[in-house]
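Trainee: Predicted model and sequence follow; I will ask about them next.
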Amino acid sequence: MNEPIRKSPRTRAIHAAALRRPALLAAALLALGAAASVALPGGRADAQIAVAGGAPGTAANAPQVPVATVGRDRFAQSESWDGTLQAVRQATIGAQAQGRIVKLHVQAGDGVKAGQVLAEIDAREANLAVSRDRAQLGESQATLAEARAAYERSRELHEKGFISKAALEQAAAALKVAEARQSQAQAGIGLSSVASEHTIVRAPWDGVVTAVPVQVGDLATPGRPLFELHAPDKLRAVAFLPNSRVAEAAGAPRAWVRLDAAGRTTQLESTQIVAIPSADPASGTTEVRVELPGGAGAGPDWVPGRHVRVAFDTAGAQQALVVPAASLLVRGELVGVYVATDSGFVLRAVRVGQRSGDSVEILSGLREGERIALDPVRAGLKGAMPAAR
């Protein structure tokens, strides 16, 4: 006859709790930090629940997660401020001719090339002005030809003594008036031709249409905005700092611009920091610009108007406990890391400090020498184990 299995008081307490309320079993195991075999109601004693990674997997298919050892390193201190992204090259394209908008070729978000047609304005009035000026030019040319011929006749008659010098001077003055009127008519037709060309609105350079505040049928008047355009190849982050912090930020060796979007964080580094030499007397702040190296290449989320966080590295640096930013698991306001153990990974909450580049300062929750998962998503899978070093 087999002897009964002897259970420790700890195991008996877990077993009794499972019999009363099976749903509390997982929570109890998480608190104890172990896995146990428990005989559940129905006579089965083969149910097993594991913590820190779910049900144990086999050695063959268990996810192998790379780990890193927590250590101390020189960590540059930084101050961060709220900012916004701004296009270095942007423009508001206004109407230069008056008339109804008859066609829009682009909408907000469209990419355009230099010289591409953006809109067309009713050109009938402008075309009539061109026809009128051409008629005036023809009239002035005929008047000039008549005045020139009259002057030649007067000069010949004056040489023969048939007319006085005053009559010759009068003919010369009439010729000059005719020449001036022809020049005026030529300028008029040039002006009307340019005005006719302004009924076709074109893009001044390659860019992206940001806004189109008009519709087909609206009246375009000189100066009315029709399109807003920006070049996506060059962006900058703009932050307004208190006047007392501007000098330190402007003298920082580098700055970091961090953008949180779509559940992920991207960051760009820059060494081009410019403080505008003018302060706002109402808010007591100064505009500081951080030029970004190729905003378009940073991803589709880097567009003008997005809110970012701008951090300026100060001159000093100190030893701090740091981990790679990719190892952090962020869920709302909670931040944690998966710590490697002999049986898998354990999720542990940590308190983070400042961020510099790809490193994050750890204020509490970890000790030097512990190993953490570099891929927190895979570390949370069932049976995940630290990869062999």
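Mentor: Perfect, I can see it now.
Trainee: alpha carbons only for contacts and neighbour counts from here, please
Mentor: OK.
Trainee: would you list every one of the helices in the stretch 51-200 of the chain?
Mentor: Taking DSSP state H, counting those that start in this stretch as the criterion, the stretch 51-200 of the chain contains helices spanning 124-159, 165-197.
Trainee: would you turn these into JSON lines with distance to residue 349?
Mentor: Putting those into JSON lines (distance: least, C-alpha to C-alpha, whole Å) gives the following:
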{"stretch": "helix 124-159", "distance to residue 349": "71"}
{"stretch": "helix 165-197", "distance to residue 349": "66"}
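Trainee: this is the comparison structure:
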Amino acid sequence: MHSTTQSSLNLLSRNFIILSAYLVSSFAFATEIPLETITAKSSSQTLYLQLDAKVEPIKSATVAAQTSGRVLAIHYDVNDMVPEGAPLLEITSKEQGAGLAGAEAELAKAQAQNIEAQAQFERYKALFPQGAISKGAMDEATSYAKSSKQAVSAAKAKLISAKENVNYTIVSAPFTGRVTGKWVEQGETISYGQALLSGYATDKLRAVFYVPQQYRQQLADLTSITLSDDVSTYQSDAINKFNFSTQADQSIEVRVQLENQQQTLQVGQWLKAALPVDQVDTIYLPKSAIFQVGELTAVYRKQGDKYLQTQVRLGKQVTSAEITQVEILSGVMDGDSIINDAASYVLLLNQTQSDNVQ
């Protein structure tokens, strides 16, 4: 056991000595190698608080029966997309049709009676000044003309109601959307007010998330926000910030309206909401400038007339225009001159050492 431990310590010591010798020799030959360098520059970066946002419908509805009858057909099922105005469900219409026919007959009768009453009133009105008609008969004719005219109006209103009852036997979609619930089946007898189908509009949805109280000022300043999933990014300036909280932790509810014309969002899915909370100065370097061996992460930074290996601490990576940049949290300062291609520089150092040894 003691022998194994001693061997490990000896191996570690040899590796350390080799690495130290390598670094020293690297410094010695650094000025003789052609270098491609970059200058580290700090830039202002926005820090974001990532919050989970759940997608919800803005407009949803449950259509109910406005008449009674038996279900003849259901044209859509749960999860189907339905265009606005499409017939969802059909109900028997015999009773409603009979009511419509009766209303039409009653209107025709009222109109005929009204024609007769108006004609009689006109005759009496011409004869009354001549004394051929008594005042009582004239008053009766006037009253009859008015009541028959009102009867026509009442019959027309009844006909409109009867037509609506017939229309109610075909239940139409109030908006373009997706069916989420079916509460009746074909052949069932339904009554007035009974729930039939449920759904939501898919063209506009909202993302709901909760912001901790400590960021209420940042939330107050928020005018636009970015939300994203694994595939798409969504930008919105339609932000509804609640002025009260119903949560146990007193966090603030925020609702963000999202356009969904391309049907890329689904109700119930989760998005990441990026709330800007601070501005910091950050240095980014190309990934090629980072030299990594095991747990060692470093860059080659100019000091005097040499480029020395300087250990750095890395943050997040950002890729744009096929170039990967790495955030430098510590080890590099604004204005430092850095070797752009650390791997090639190390190879050149090794080659230079080999040539000098020979």
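Mentor: Thanks, I have it. This structure is a prediction, so every number in the text was calculated from the model and none was measured.
Trainee: After superposing, what score do the chains get?
Mentor: The TM-score (TM-score structural alignment, normalised by the length of the second structure) is 0.62; 275 aligned residues with a C-alpha RMSD of 4.2 Å.
Trainee: circling back: format the helices of the stretch 51-200 of the first structure as JSON lines; extra columns: distance to residue 296 of the first structure and mean neighbour count.
Mentor: Converted to JSON lines, the helices of the stretch 51-200 of the first structure look like this (distance: least, C-alpha to C-alpha, whole Å; neighbours: other C-alpha atoms under 10 Å):
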{"stretch": "helix 124-159", "distance to residue 296 of the first structure": "40", "mean neighbour count": "17"}
{"stretch": "helix 165-197", "distance to residue 296 of the first structure": "33", "mean neighbour count": "17"}
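Trainee: Identify whichever of these lies nearest to residue 95 of the first structure.
Mentor: helix 165-197 (10.8 Å; C-alpha to C-alpha).
Trainee: Now check the first structure for the residue matching residue 11 of the second structure.
Mentor: Here residue 11 of the second structure stays unmatched in the first structure, going by TM-score structural alignment.
Trainee: Quickly find the element holding residue 11 of the second structure.
Mentor: helix 2-29 (DSSP states H and E).
Trainee: got it, and residue 338 of the second structure?
Mentor: strand 337-339.
Trainee: Could you tell me how far the helix or strand following that strand lies from the centre of the chain?
Mentor: Using DSSP H and E, the next helix or strand after strand 337-339 of the second structure towards the C-terminus is helix 342-357. Here helix 342-357 of the second structure is found 54 Å from its chain centre; the criterion is C-alpha atoms, centre = their mean, to the nearest Å.
Trainee: List the buried residues in helix 342-357 of the second structure.
Mentor: 342, 345, 348, 349, 350, 352, 353 (16 or more other C-alpha atoms under 10 Å).
Trainee: Distance of the spatially most central residue of the second structure relative to residue 26 of the second structure?
Mentor: Central residue of the second structure (C-alpha atoms, centre = their mean): residue 258, 4.0 Å from the mean position. The gap separating residue 258 of the second structure from residue 26 of the second structure is 57 Å, by C-alpha to C-alpha, to the nearest Å.
Trainee: now do residue 268 of the second structure
Mentor: 58 Å.
Trainee: And residue 211 of the second structure, by the same measure?
Mentor: Taking C-alpha to C-alpha, one finds residue 211 of the second structure at 52 Å from residue 26 of the second structure.
Trainee: cool, and residue 243 of the second structure?
Mentor: Applying C-alpha to C-alpha to residue 243 of the second structure and residue 26 of the second structure gives a distance of 62 Å.
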